[in-house]
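Trainee: Next input, structure requested:
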Amino acid sequence: MTVEAFAPAKVNLTLHVTGQRPDGYHTLDSLVIFVDAGDRLSFDAAETLSLTVTGPRADGVPGDARNLVWKAADLLGPGRGAAIVLEKHLPAAAGIGGGSSDAAAALRGLARLWEVDLPEAAELLALGADVPACLKPRPLRMQGVGETILPGPEMPAMALVLINPGVEVSTPAVFKALDRKDNPAMPTPPGWASAAVMAHWLGRQRNDLEPPALAQAPVIGAVLAALDDTPGCLLARMSGSGATCFGIYETNEDATAATDALRRARPDWWVQAAVPVSM
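Mentor: You can find the predicted model right below:
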């Protein structure tokens, strides 16, 4: 039996850095959604564990114990075997949770293959702060260092455009460069009647990592400006620690038109239209 799993991209609509613990980890308050752009995994029974990485974004992605997919398998079933194929479509180190979502998808797929229960969210922090949020993709509010997962509001109909300009941004360097680390938390998301109303509310919130990431990779500013210039863009913002940015649109038609125009203008960028998903 072959088991398949989808690893959707994670988009931080907001990301408020609210503090830093004595152990150095930062506390966050973030509104998160997942979209239908992502990686795909398949799992087959085998005596030993193996990982094959394929797809258009496979270059540079390790196929051994360095990969979070492998680490997730070891956490879920130490000593168990499976033949795993990871088909990479998302850029790496891009602020959209590619590795974390891959690890969470591996946990979901292997739990079915091996007929075992999924771990508790707190156990998954060993794999990374974003993995608990990625385990059950749906709109959510992520707090603390990633261990506190609260239901998010019902999202209005909308479409997004994701852009990665092909530069990697160092997450530790971005956090280190923050001007302050005790910023105000996010107010409770109220739910919205339309994408335009939501974008207006989001515009009063923040991604506190955007300014230091922009200083590290000025091309992020060009990406945000390019999104802002497309017809129908309601909000342009960076996701996570960058360098991927997103634009929000009312309709799929607006997002598709923007994607086509941006791909023509910047063929060196990764540009992808997407819509939110829940799993």
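Trainee: going forward, measure contacts and count neighbours with C-alpha atoms only.
Mentor: OK.
Trainee: How much space separates the residue of the chain positioned farthest from its centre from residue 2?
Mentor: Largest separation from the mean C-alpha position in the chain: residue 47, at 32.0 Å (C-alpha atoms, centre = their mean). Distance, residue 47 to residue 2, using C-alpha to C-alpha, to the nearest Å: 15 Å.
Trainee: follow-up on the earlier one: SS state for the residue farthest from the centre of the chain?
Mentor: Three-state assignment for residue 47 (DSSP: H, G, I helix; E, B strand; the rest coil): coil.
Trainee: From what I see, it and residue 79 are in contact.
Mentor: No: with contacts counted by C-alpha atoms under 8 Å, residue 47 stays clear of residue 79, the gap being 9.3 Å.
Trainee: Also this sequence, please, to line up against the first:
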Amino acid sequence: MSVTVRVPAKVNVQLAVGGARPDGFHDLANVFLAVGLHDEVTVRPAPSLTLTCSGPDAGQVPLDRTNLAARAAELLAARHGISPDVHIHIDKDIPVAGGMAGGSADGAGALLACDALWGLGSSREELLSICAELGSDVPFSLVGGAALGTGRGERLTELEVGGSFSWVFAVADGGLSTPAVYGEFDRLNEGVSVPDPVASPPLLDALRTGDVLALADAVSNDLQPAALSLRPSLADTLAVGTAAGALAALVSGSGPTTAFLVKDEDAAETVASALRASGTCRAARVAGAPAVGARVVAG
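Mentor: You can find the predicted model right below:
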């Protein structure tokens, strides 16, 4: 017996970042949008907790207890007094360390898959509580669609989306450490009074109405200067996508994946082709949004 869960990547259409808190985290106004790039997480009974991974960049995925998928199994099992004796296989298609919440997606996927495999029937609230314990982006990976994340991003308010949006994602060589990007954000803002993060009303309206031009005018990422400081070559990738007709271009989350909002699917192919030919990125992927959150697809 096995259970397979499909779980989406995300793009931050707004990432407003406050100053560092005493606990080292930052308050956020983080508008998540789930996009149609997915990992699939399959769990089956095993003598002990083990982990494997296949797909692009699989060699960069940790296969020990630091992986959020393994931690999800352990936390769920501990809450129910059982042993986390499962084999977890991740079929990875979300870029690794790319600012698209691939690790968080795997954590949410393993959590939902183990809950189904073990027949626990956990409530949505219990699963979201465990997700928040795993990491700031994990609750959204479970929920999908669109949502505003506050606190450190884990407190979600689901948002209405009135249409679909086409995106292109340029995958960079190597990754960027999220803690390093936040550290660079703090360095760049040293001595500066950082305002409290607030969700943009025009951006929320653009999502609600499905207005791609209004959304393009409203997207923003306060971590982008830090990501560009650590990886200046990303500016070239952003310039290529913009010149090819993207309506908006930004670093996805903490990077180094860059995201391009485009008018429609035809425009997406044009921008993706230009990015692939430019030599400024390793790959360019086309995806639609919003996508549904983690869901059981087999088992």
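Trainee: Report the TM-score for the pair.
Mentor: The TM-score (TM-score structural alignment, normalised by the length of the first structure) is 0.91; 275 aligned residues with a C-alpha RMSD of 1.9 Å.
Trainee: ok, back up a step: in contact with the closest residue to the residue farthest from the centre of the first structure other than its chain neighbours, which residues?
Mentor: Nearest residue to residue 47 of the first structure in three dimensions, chain neighbours excluded: residue 81, at 4.7 Å (C-alpha to C-alpha, 6 or more residues apart in numbering). By C-alpha atoms under 8 Å, 6 or more residues apart in numbering, the contact list for residue 81 of the first structure reads 45, 46, 47, 48, 49, 50.
Trainee: which one of these is nearest residue 220 of the first structure?
Mentor: Closest approach to residue 220 of the first structure among those (C-alpha to C-alpha): residue 50, at 36.5 Å.
Trainee: Would you map the helices across the stretch 51-200 of the first structure?
Mentor: 68-76, 98-114, 131-135, 171-176, 195-203 (DSSP state H, counting those that start in this stretch).
Trainee: how big's the offset between the first one and the second structure?
Mentor: Its aligned residues in the second structure lie a mean 0.8 Å from helix 68-76 of the first structure after superposition (mean C-alpha distance after the TM-score superposition for the first structure).
Trainee: Give me the buried subset of the contacts of residue 81 of the first structure.
Mentor: Buried by 16 or more other C-alpha atoms under 10 Å: 45, 49, 50, out of the contacts of residue 81 of the first structure.
Trainee: Export the residues you listed to CSV and append columns for distance to residue 99 of the first structure.
Mentor: Shown next, in CSV, are those (distance: C-alpha to C-alpha, whole Å):
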residue, distance to residue 99 of the first structure
45, 23
49, 18
50, 17
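Trainee: and residue 194 of the second structure, how many neighbours?
Mentor: 13 (other C-alpha atoms under 10 Å).
Trainee: ugh, typo on my part, it should be residue 279 of the second structure
Mentor: 12.
Trainee: Would you mind finding the match for it in the first structure?
Mentor: With TM-score structural alignment defining the correspondence, residue 279 of the second structure maps onto residue 266 in the first structure.
Trainee: what sits up against stretch 146-156 of the first structure?
Mentor: Here stretch 146-156 of the first structure makes contact (C-alpha under 8 Å, 6+ apart) with 27-28, 31-32, 121-122, 125, 129-130, 132-133, 138-143, 189-195, 198.
Trainee: One more pass at 7 Å, please.
Mentor: Residues from elsewhere that reach stretch 146-156 of the first structure (C-alpha atoms under 7 Å, 6 or more residues apart in numbering): 121-122, 129-130, 132-133, 139-143, 189-195.
Trainee: what's the counterpart of residue 248 of the first structure in the second structure?
Mentor: Using TM-score structural alignment, residue 248 of the first structure sits opposite residue 261 in the second structure.
Trainee: so which strand or helix has that match?
Mentor: In this assignment (DSSP states H and E), residue 261 of the second structure forms part of strand 258-262.
Trainee: And that strand against the first structure, how far off on average?
Mentor: Its aligned residues in the first structure lie a mean 0.8 Å from strand 258-262 of the second structure after superposition (mean C-alpha distance after the TM-score superposition for the first structure).
Trainee: Past that strand, which element shows up next along the chain?
Mentor: With DSSP H and E, the next secondary element past strand 258-262 of the second structure is helix 265-278.
Trainee: hey, where'd the strands end up in the stretch 151-299 of the second structure?
Mentor: Listed in chain order, the strands found in the stretch 151-299 of the second structure under DSSP state E, counting those that start in this stretch are 155-158, 165-171, 220-221, 248-251, 258-262, 283-289, 295-298.
Trainee: The fourth one maps to which residues in the first structure?
Mentor: In this case it means strand 248-251 of the second structure. So strand 248-251 of the second structure sits over residues 235-238 in the first structure, by TM-score structural alignment.
Trainee: Would you mark the buried spots in the matching stretch?
Mentor: Buried residues in stretch 235-238 of the first structure (16+ other C-alpha under 10 Å): 235, 236, 237, 238.
Trainee: same thing with stretch 181-196 of the second structure?
Mentor: Counting neighbours by 16+ other C-alpha under 10 Å, the buried set in stretch 181-196 of the second structure is 181, 182, 184, 185, 186.
Trainee: Does the first one touch residue 227 like I think?
Mentor: Yes: counting by C-alpha atoms under 7 Å, residue 181 of the second structure touches residue 227, with 5.9 Å between them.
Trainee: shared neighbours of these two, which are they?
Mentor: By C-alpha under 7 Å, 6+ apart, residue 181 of the second structure and residue 227 have these common neighbours: residue 254.
Trainee: picking up where we left off before, next, format the buried residues of stretch 181-196 of the second structure as a markdown table and append distance to residue 36 of the second structure.
Mentor: Output for these, formatted as a markdown table (distance: C-alpha to C-alpha, whole Å):
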| residue | distance to residue 36 of the second structure |
| --- | --- |
| 181 | 25 |
| 182 | 27 |
| 184 | 30 |
| 185 | 29 |
| 186 | 32 |
